[in-house]
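Enquirer: Predicted model and sequence follow; I will ask about them next.
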Amino acid sequence: MSTTAKAFAALAADAPFEPFDFERRDPGPRDVAIDILFCGVCHSDLHTARGEWGGTLYPCVPGHEIVGRVRAIGSEVADLAVGDLAGVGCMVDSCRTCPACREGEEQYCEGAGFVGTYNAPDKHLGGHTFGGYSDHIVVDRDFVLRIGHDEKDLAAVAPLLCAGITTYSPLRHWKVGPDQKVGVVGLGGLGHMGVKIAAAMGADVYVFSTSPGKREDAKRLGAKDLIVSKDAEAMAGHVGSFDFILNTVAASHDLDAFLALLKRDGTMTLVGVPEDPHPSPNVANLIFRRRALAGSLIGGIRETQEMLDFCRDHGLVSDIEMIDAREIDAAYDRMVRSDVKYRFVIDMQSLKRPA
């Protein structure tokens, strides 16, 4: 059995988004059906829909920053009820049995890899998964998150399901906290959440950007100051002083300029995947100060719930601009130009409005 979902889809890499109907499964015993109220727009959505990473399965319904209201639950779901607020992030399943999954790190699933919310094999109905640019979704309870924020903030909560956990996970893993000096490279959808979360953890946060005009915004978000990364003198004034640097930039760039700013035993973690590789860093920069260059991928379900609760307790949400579903292509074009502060969110009620 199934239900018809209404969505907006890209039918080809060079095609604009258009209305699209498809089938969602009826909830099984362990499933939760969610009426989607808002869905954030991630740069990964753009790369996938426009075929920039290869392997896109069309029709493509992106969206993995999903918040909404539970419409139905399976007979074995005891801890959620119809009417509850819930969220879905980047994953809807994993092998559940490998060491990573057993340790709550499903994003590193060592079986067949995690099942993406969109553009992944759909083991229930066949074909591939469709994401949150739609009116409802059905997901296994183990991959559904509880939303504890006030309902009035729900739209701004949506990007936490990707941008929030992508920045929270490395900050948590590398134990960022009070009395630490932390840098965030880039002030975009990821970076602005990195600043908010690191500041809430008690760190002294500095933003690195090529745009000096972002200084006041960086401070508003919780940073002590903004360092213009192309200003050699400004960068030199911070050499060897950072405990941790979160690098959110997804464009190829020189990593050495930032590695030199780390203290002995400091770490810089990359969360952005560039289209072209970064130039290889100078190994001496690492060896002579026992510095580390690392990477991090979203976060497991348990940690994502922890992040949502942390953000609720500290009053953190994303800075967003709401759009209609018919504005997705225009939003993508603006994202390419970095013309958004700091995350687009689709009002899924717009699916019901006449064109």
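Expert: Sure, I can see it.
Enquirer: When you work out contacts or count neighbours from here on, use the C-alpha atoms and nothing else.
Expert: Will do.
Enquirer: The protein: helices as residue ranges?
Expert: 43-49, 99-102, 154-157, 163-173, 189-200, 215-221, 232-236, 256-259, 283-287, 301-313, 328-336 (DSSP state H).
Enquirer: And the fourth one, how far out from the chain middle?
Expert: Put simply, helix 163-173 sits 9 Å off its chain's centre (C-alpha atoms, centre = their mean, to the nearest Å).
Enquirer: Packing partners of that helix?
Expert: helix 189-200, strand 242-247, helix 301-313 (3 or more C-alpha pairs under 8 Å, 6 or more residues apart in numbering; DSSP states H and E).
Enquirer: Looking at these, which is nearest to Cys39?
Expert: helix 189-200 (14.2 Å; C-alpha to C-alpha).
Enquirer: Helix 328-336 and the closest one, what's the angle between them?
Expert: For helix 189-200 against helix 328-336, the angle by axes from the mean of the first three to the mean of the last three C-alpha atoms, to 10 degrees is 60 degrees.
Enquirer: residues making contact with helix 189-200?
Expert: By C-alpha atoms under 8 Å, 6 or more residues apart in numbering, the list of residues contacting helix 189-200 from outside reads 163-164, 166-168, 171, 176-177, 182, 184-185, 204-207, 218, 221-223, 246, 248, 311, 314, 316, 318, 341-343.
Enquirer: Among these, name the buried ones.
Expert: Buried subset of those (neighbour count, 16 or more other C-alpha atoms under 10 Å): 163-164, 166-168, 171, 176-177, 182, 184-185, 204-207, 218, 221-223, 246, 248, 311, 316, 318, 341-343.
Enquirer: Throw the helices and strands packed on helix 163-173 into CSV and include distance to Ile66, thanks.
Expert: As requested, the helices and strands packed on helix 163-173 are exported to CSV (distance: least, C-alpha to C-alpha, whole Å):
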stretch, distance to Ile66
helix 189-200, 16
strand 242-247, 25
helix 301-313, 13
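Enquirer: Out of the ones you listed, the one nearest Arg25 is which?
Expert: Across the helices and strands packed on helix 163-173, closest to Arg25 is helix 301-313 (C-alpha to C-alpha), at 22.2 Å.
Enquirer: Comparison target, given below:
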Amino acid sequence: MCAGITVYSPLRHFGIGPGMKVGIVGMGGLGHLAVKFAAALGAEVTVLSRGTSKKDDAFAFGADDFRSTSEPDTFVDRAGYFDIVICTVSAALNFDQLLSLVRFDGTFVNLGAPDGPVSIGMFSLMRTRIAFTSSSIGSIHETQEMLDFCVEHGVTSEIEQISADGINDALDTLRHHGSRKVPYRYVLDASTI
């Protein structure tokens, strides 16, 4: 769970709670925890994902809606809809398109770390006074708060436990398939080292 602080911290910082509309871009290792945290905080949660393979999981984790970013209607139906969009994807994305989903004076939090520079048209921010920000970690105090929150709300990370002799296979899967074929988190069984 300490990896979860990356998504917990901005959710708490921006006061996410009942009545707020939260969009989560990507539902991998960070994204699935963002969905669980935002739902437990009482927000209306929508998963925004390229494909639909994790749709059932999204609802099981507490999402209220699921939209494919491959469908142009998503950007029409949800234009200016979200108070905050949290992006957990580390790939090159069309940020201008994603920013169109954020309401006036809303916030876009980018937690992904693409390999190179990203492009954002200034009018995507200026037109609706959107705050574009990022975050990577929280304090020790905030991490303890997150762990207490997890216990209180039953939030757990989805994992696949692997033994030490399975590390190369796990890395191979990551290298060749990215997050598409990977469970939400791999966890190494330290007793097998």
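Expert: Received it, and whenever you're ready, just let me know what you need. Quick caveat: nothing in here was measured; it's all calculated off a predicted structure.
Enquirer: for the helices of structure 1, which one sits closest to Ala9 of structure 1?
Expert: Going by C-alpha to C-alpha, the one of these nearest Ala9 of structure 1 is helix 43-49, 8.4 Å.
Enquirer: whereabouts in structure 2 does the closest one align?
Expert: Alignment note (TM-score structural alignment): helix 43-49 of structure 1 is unmatched in structure 2.
Enquirer: Was I right to think Val184 of structure 1 contacts Asp204?
Expert: No: applying C-alpha atoms under 8 Å as the test, Val184 of structure 1 and Asp204 come out as separate, 10.8 Å apart.
Enquirer: Show me what Arg129 of structure 2 aligns to in structure 1.
Expert: Arg129 of structure 2 maps onto Arg290 in structure 1, by TM-score structural alignment.
Enquirer: What residues does that match make contact with?
Expert: 264-266 are the contacts of Arg290 of structure 1 under C-alpha under 8 Å, 6+ apart.
Enquirer: How about Ile16 of structure 2?
Expert: 38, 41-43.
Enquirer: Give the ChimeraX command for selecting the buried subset of those.
Expert: The ChimeraX selection below is limited to those of the contacts of Ile16 of structure 2 classed as buried (16+ other C-alpha under 10 Å):
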select :38,41,43
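Enquirer: give me the number of residues near Ser280 of structure 1?
Expert: 10 (other C-alpha atoms under 10 Å).
Enquirer: For the residue nearest to the spatial centre of structure 2, give its distance to Lys54 of structure 2.
Expert: Centroid-nearest residue in structure 2, with C-alpha atoms, centre = their mean: Gly31, separated by 2.8 Å. Distance from Gly31 of structure 2 to Lys54 of structure 2, counting by C-alpha to C-alpha, to the nearest Å: 11 Å.
Enquirer: got it, and Leu98 of structure 2?
Expert: In terms of C-alpha to C-alpha, Leu98 of structure 2 sits 19 Å off from Lys54 of structure 2.
Enquirer: cool, and Ala113 of structure 2?
Expert: Taken as C-alpha to C-alpha, the span from Ala113 of structure 2 to Lys54 of structure 2 is 22 Å.
Enquirer: next one: Gly166 of structure 2
Expert: Relative to Lys54 of structure 2, and taking C-alpha to C-alpha, Gly166 of structure 2 is found at 24 Å.
Enquirer: More neighbours: these two, which one.
Expert: Lys54 (18 against 12).
Enquirer: For the counterpart of the more buried one in structure 1, which non-adjacent residue is closest in space?
Expert: Per TM-score structural alignment, the equivalent position to Lys54 of structure 2 in structure 1 is Lys214. Spatial nearest neighbour of Lys214 of structure 1, excluding adjacent residues (C-alpha to C-alpha, 6 or more residues apart in numbering): Leu226 at 7.6 Å.
Enquirer: What number of residues are in the vicinity of the aligned partner of that neighbour in structure 2?
Expert: Taking TM-score structural alignment, Leu226 of structure 1 has Phe66 as its aligned residue in structure 2. A count of nearby residues for Phe66 of structure 2, using other C-alpha under 10 Å, gives 20.
Enquirer: so what's Phe66 of structure 2 up against?
Expert: 46-49, 55, 58-59.
Enquirer: do you know how far it is from Ile120 of structure 2?
Expert: Taking C-alpha to C-alpha, one finds Phe66 of structure 2 at 25 Å from Ile120 of structure 2.
Enquirer: Ok, Val155 of structure 2 next?
Expert: 34 Å.
Enquirer: Same question for Gly112 of structure 2.
Expert: 15 Å.
Enquirer: And Gly166 of structure 2, by the same measure?
Expert: From Gly166 of structure 2 to Ile120 of structure 2 the distance is 40 Å (C-alpha to C-alpha).
Enquirer: same thing with Phe108 of structure 2?
Expert: Taken as C-alpha to C-alpha, the span from Phe108 of structure 2 to Ile120 of structure 2 is 12 Å.
Enquirer: the more surrounded of these two?
Expert: Phe108 (24 against 15).
Enquirer: Map that one onto structure 1.
Expert: Checking TM-score structural alignment: Phe108 of structure 2 goes with Met268.
Enquirer: what sits against the equivalent of Leu99 of structure 2 over in structure 1?
Expert: Under the alignment defined by TM-score structural alignment, Leu99 of structure 2 corresponds to Leu259 in structure 1. By C-alpha under 8 Å, 6+ apart, Leu259 of structure 1 lies in contact with 268, 285-286, 291, 293.
Enquirer: measure the match of Leu226 of structure 1 to Ile86 of structure 2 for me?
Expert: From Phe66 of structure 2 to Ile86 of structure 2 the distance is 14 Å (C-alpha to C-alpha).
Enquirer: what's the answer for Leu174 of structure 2, then?
Expert: 23 Å.
Enquirer: contacting residues around stretch 234-247 of structure 1?
Expert: Against stretch 234-247 of structure 1 from outside (C-alpha under 8 Å, 6+ apart): 167, 170-171, 174, 176, 180-186, 194, 227-229, 257-258, 260-272.
Enquirer: Check the gap between the aligned partner of Gly31 of structure 2 in structure 1 and Arg71 of structure 1 for me.
Expert: Using TM-score structural alignment as the criterion, Gly31 of structure 2 maps onto Gly191 of structure 1. Gly191 of structure 1 sits 34 Å away from Arg71 of structure 1, going by C-alpha to C-alpha.
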